[in-house]
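# I'd like to go over a predicted model; first the sequence, then the structure.
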Amino acid sequence: MSSAEFKTSKTRHDSMEKKMQKKATALKTRIDKLDKFTPPKHDKEIKFIDPAGQQFIKKTVLHVRKMDVKFKKKTLISQVNLSLKYGEHVNIQGVNGSGKTTFIKQILASKDYFNQSISIGYFDQLNQNLILTQSVWQNSIADSTQDNQVVFHVLSALGLLAFKDRLAMNLSGGQKVRLQLAKVLLGSHQVIILDEPTNYLDLKAKQALITFLNNYPGSVILISHDVAFTNQIRGKTYFIKNKRWLDSLSVQTFSNRNQGNLMDLKYRLDAMIQNPDTDIDDIRKIKQQIDDLTSEK
């Protein structure tokens, strides 16, 4: 290659290199302007702690025997038997007016049913034990022995973390209910009682609450109409039907017996309707019995 050809080739090579460097610099500038990508963090399973829990292992924290649940002298549930050891969870189900909340209030009204050494946390939507002049964070940790990470996680799951510095008096009604729930979950209790805790929760918060309750070291008494929610909570389920306190096996027996009674009543009703001499009041009585049994299924 002649000297002139070499110079021409080198100039062309230098020009291409400069262009490539310019493109590389432009590309780096574009990359630097892009939003930084952070790999998603997987939340660790929240572990509640109960420093006093060891002394209650295998001990009975609640014992109810042959108790009649009454409201204004009217019996709502007959002969309730419930024995609960530390760490056991129970769900209570029944139609509106069957006596679920009245049962809870009745056992809370008399400490004789509970182990005298335990602490009880109680949540319902009307029983808000908040200090309105304190912040969300201050209310949450007031009775808590949980570390800050657990407190952060609970508040985040219930949609309250963004308001942790806001005074409780400045929260909406739904936020106050959720803060009361957080306060009960984070409290230093051996037994927590939750009466319809999901009414102000979205799907994400419900899923978080399922995890919290299933990991809760103490005893849980849960009342909820949300069957999809309660089906994911560990523990034994009790049902209130026709003023009876029934477990799952008893419910099946009760339902089978009712089915037999229902068929018998319908047969008698058909026979009475076809008989022109039947008293109309007798027909109404049979019809009412059928309606009562149908509502209990």
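Received, thanks.

# okay, CA-based contacts and neighbour counts for the rest of this
Fine.

# what's the next secondary structure element after the longest helix along the chain?
In the chain, assigned by DSSP state H, the helix with the most residues is helix 3-33. Counting by DSSP states H and E, the next helix or strand C-terminal to helix 3-33 is strand 60-71.

# Comparison target below:
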Amino acid sequence: MLLVENVNHGFGSRVILEDVTFRLKKGEHITLVGANGEGKSTFLNIITKKLMPDEGTIRWANKVSVGYLDQHTVLEKGKSIRDVLRTAFDGMFQLEKDMLEMYDKMGSATDEEMAKLMEETSTIQDTLELSGFYAIDSKIDEVANGLGLRDIGLDKDVSQLSGGQRTKVLLTKLLLESPTILILDEPTNYLDEDHIEWLKNYLQNYENSFILVSHDIAFVNSVSTVIYHMENGSITRYKGNYDDFQNMYNLKKRQVEQAFVKQQKEIKHLETFIAKNKARVATTNMAKSRQKKLDKMVKIERPRDKVKPEFRFNEARVPSKIVFEANDLVLGYDEALTSPLNVQLIRGKKIALKGVNGLGKSTLLKTLIGKIKPFDGKVELGDYLEIGYFEQESSRDNSNTAIDEIWNTYPSMSNFEVRQALAKCGLTNDHITSQMKVLSGGEAAKVRLCKIMLRDINFLVLDEPTNHLDVDAKEELKRAIQAFKGTVLLVSHEPEFYMDIVEDVWNIEDWTTKIV
């Protein structure tokens, strides 16, 4: 279905892909895995021709339709969600239009023309029936309900949607198009648990091929039949799911390490022999022979361990016993999103906030910490609070480099201190000197986490912190939150991440009203 050969690509001096070869067979369910910044999204942009590689060839099979979940697609103001979803069937609507025009021509057609028109309309009619054209609305309802769009309302104007809701619309449209090849870049980031489960079942039963990028291991394990691992500019194919890949990868790494150690011993032995014998007439030929063997030897490179982040939240002085108290709090902007809410958070508690997307989890966080005003009611914050707030997404137009981003917030730090702080978060010199807008989602998230970790806090507020983070970074973040002695309020769609951290889960669905 797709053949990628000898692709090279880089940004400036930074090599992203080096002599990469990749193949996609019919019906394969492939997941691309790898640490943040290894080039997964770049690779997707290259195979979908949004980006030209520096070198190499990309060959798609004939008559392949490719559907790519592109979160930057513009949705036209004035169109409802249903209007956008119906565009997935534009090809069928065009066929119906052609058929109706042929019926109009029949009134003045000759016998010969009539026979031809009857044949063509019959073919179109069969195509529409086989494609389920006359059940489009029920198909739209089925997929839209599965991904939670019914809760928003299919008649809602797309210009009024949040980022997460917008992504859901684009994903639903893509699934309705049912392309030969489906390409999904971190589709679970904006889905809650129920809708992730629905998408998992959908992909498990998907007859066509797909290429997925995801750091959600449970999800990857359940839908993948092939793993491609991206590391140090190369890409390696493994048969099976993520667990199978991990087992084979670790075995291969151990074998290379053992071969490296063995070869190093042999090199040392040869070098010692040559040094001792090259000056003696009786043994000089033997020494030259060993030197030739040494020169011809293909050196094994020791497997390089990826830089792993180290996260640590610095604790400020102890705040008052009640961190915040909400009295008859109603969330909303132009309209109320919740019924009156009365809730308080006690110092030292760690709470997860869950619920269907679009029902106000981010709004609740911002309201509770005073970033936006309540629609009604009030929030009283405790004394001596030092809040560390991690926002779900960063600006796409941020031209600051990672080092400037930290320096602008902490101007008294030295260049060395800023670099050291970013390096601790798992960022290399290439990342540190790159603009925020060209960093991967995971790299940008590490910069934002770094900002929080450079100040003393006692109340940590995290809005979907695991979005985009690779497996190692997620594990380290989990450990750091567990070690933090302050109060924590976090939003996450991954129970396997937060259930070991929190002592209670607040479900916003218990408080929300229906979105009109």
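Looks like it arrived, so ask away. Computed from a prediction, not measured in an experiment: that's the story for all the values here.

# still on that earlier bit, which part of structure 2 lines up with the longest helix of structure 1?
Using TM-score structural alignment, none of the residues of structure 2 align to helix 3-33 of structure 1.

# Pick out the residue closest to the middle of structure 1.
The centroid of structure 1 falls nearest to Leu209 when counting by C-alpha atoms, centre = their mean (4.8 Å).

# which residues does the closest residue to that one other than its chain neighbours contact?
The shortest distance from Leu209 of structure 1 to any non-neighbouring residue, by C-alpha to C-alpha, 6 or more residues apart in numbering, is to Ala157 (8.0 Å). Going by C-alpha atoms under 8 Å, 6 or more residues apart in numbering, Ala157 of structure 1 touches 204-205, 208-209.

# Make sure I have this right: the residue nearest to the centre of structure 1 is in a helix.
Yes: assessed by DSSP: H, G, I helix; E, B strand; the rest coil, Leu209 of structure 1 belongs to a helix.

# And the equivalent of it over in structure 2, how close does it get to Lys168 of structure 2?
Taking TM-score structural alignment, Leu209 of structure 1 has Leu199 as its aligned residue in structure 2. Note on Leu199 of structure 2: its distance to Lys168 of structure 2, by C-alpha to C-alpha, to the nearest Å, is 11 Å.

# any common contacting residues for these two?
Common neighbours of Leu199 of structure 2 and Lys168 (C-alpha under 8 Å, 6+ apart) are Leu147.

# Go through structure 2 and flag its longest helix.
For structure 2, the helix that runs over the most residues, judged by DSSP H, is helix 242-277.

# That helix: which residues count as buried?
Residues of helix 242-277 of structure 2 classed as buried under the neighbour-count rule (16 or more other C-alpha atoms under 10 Å) are 242, 245, 256-257, 260, 263, 267, 270, 273-274, 277.

# Please apply the same query to stretch 97-106 of structure 1.
Neighbour counts over stretch 97-106 of structure 1 (16+ other C-alpha under 10 Å) mark 98-100, 102-104, 106 as buried.

# quick one: it aligns where in structure 2?
Taking TM-score structural alignment, stretch 97-106 of structure 1 hits residues 37-46 over in structure 2.

# Surely Leu2 of structure 2 and Lys25 touch.
Yes: using C-alpha atoms under 8 Å, Leu2 of structure 2 is in contact with Lys25, at 7.1 Å.

# Between these two, tell me which one has more neighbours.
Leu2 (16 against 13; other C-alpha atoms under 10 Å).

# what's the matching residue for the more buried one over in structure 1?
Superposed on structure 1 with TM-score structural alignment, Leu2 of structure 2 falls opposite Leu62.

# For that match, which residues are in contact?
Neighbouring residues of Leu62 of structure 1 by C-alpha under 8 Å, 6+ apart: 82-85, 113-115.

# run the last query once more with 10 Å
For Leu62 of structure 1, the contacting residues are 82-86, 107, 111-116, 118, 191, 219, by C-alpha atoms under 10 Å, 6 or more residues apart in numbering.
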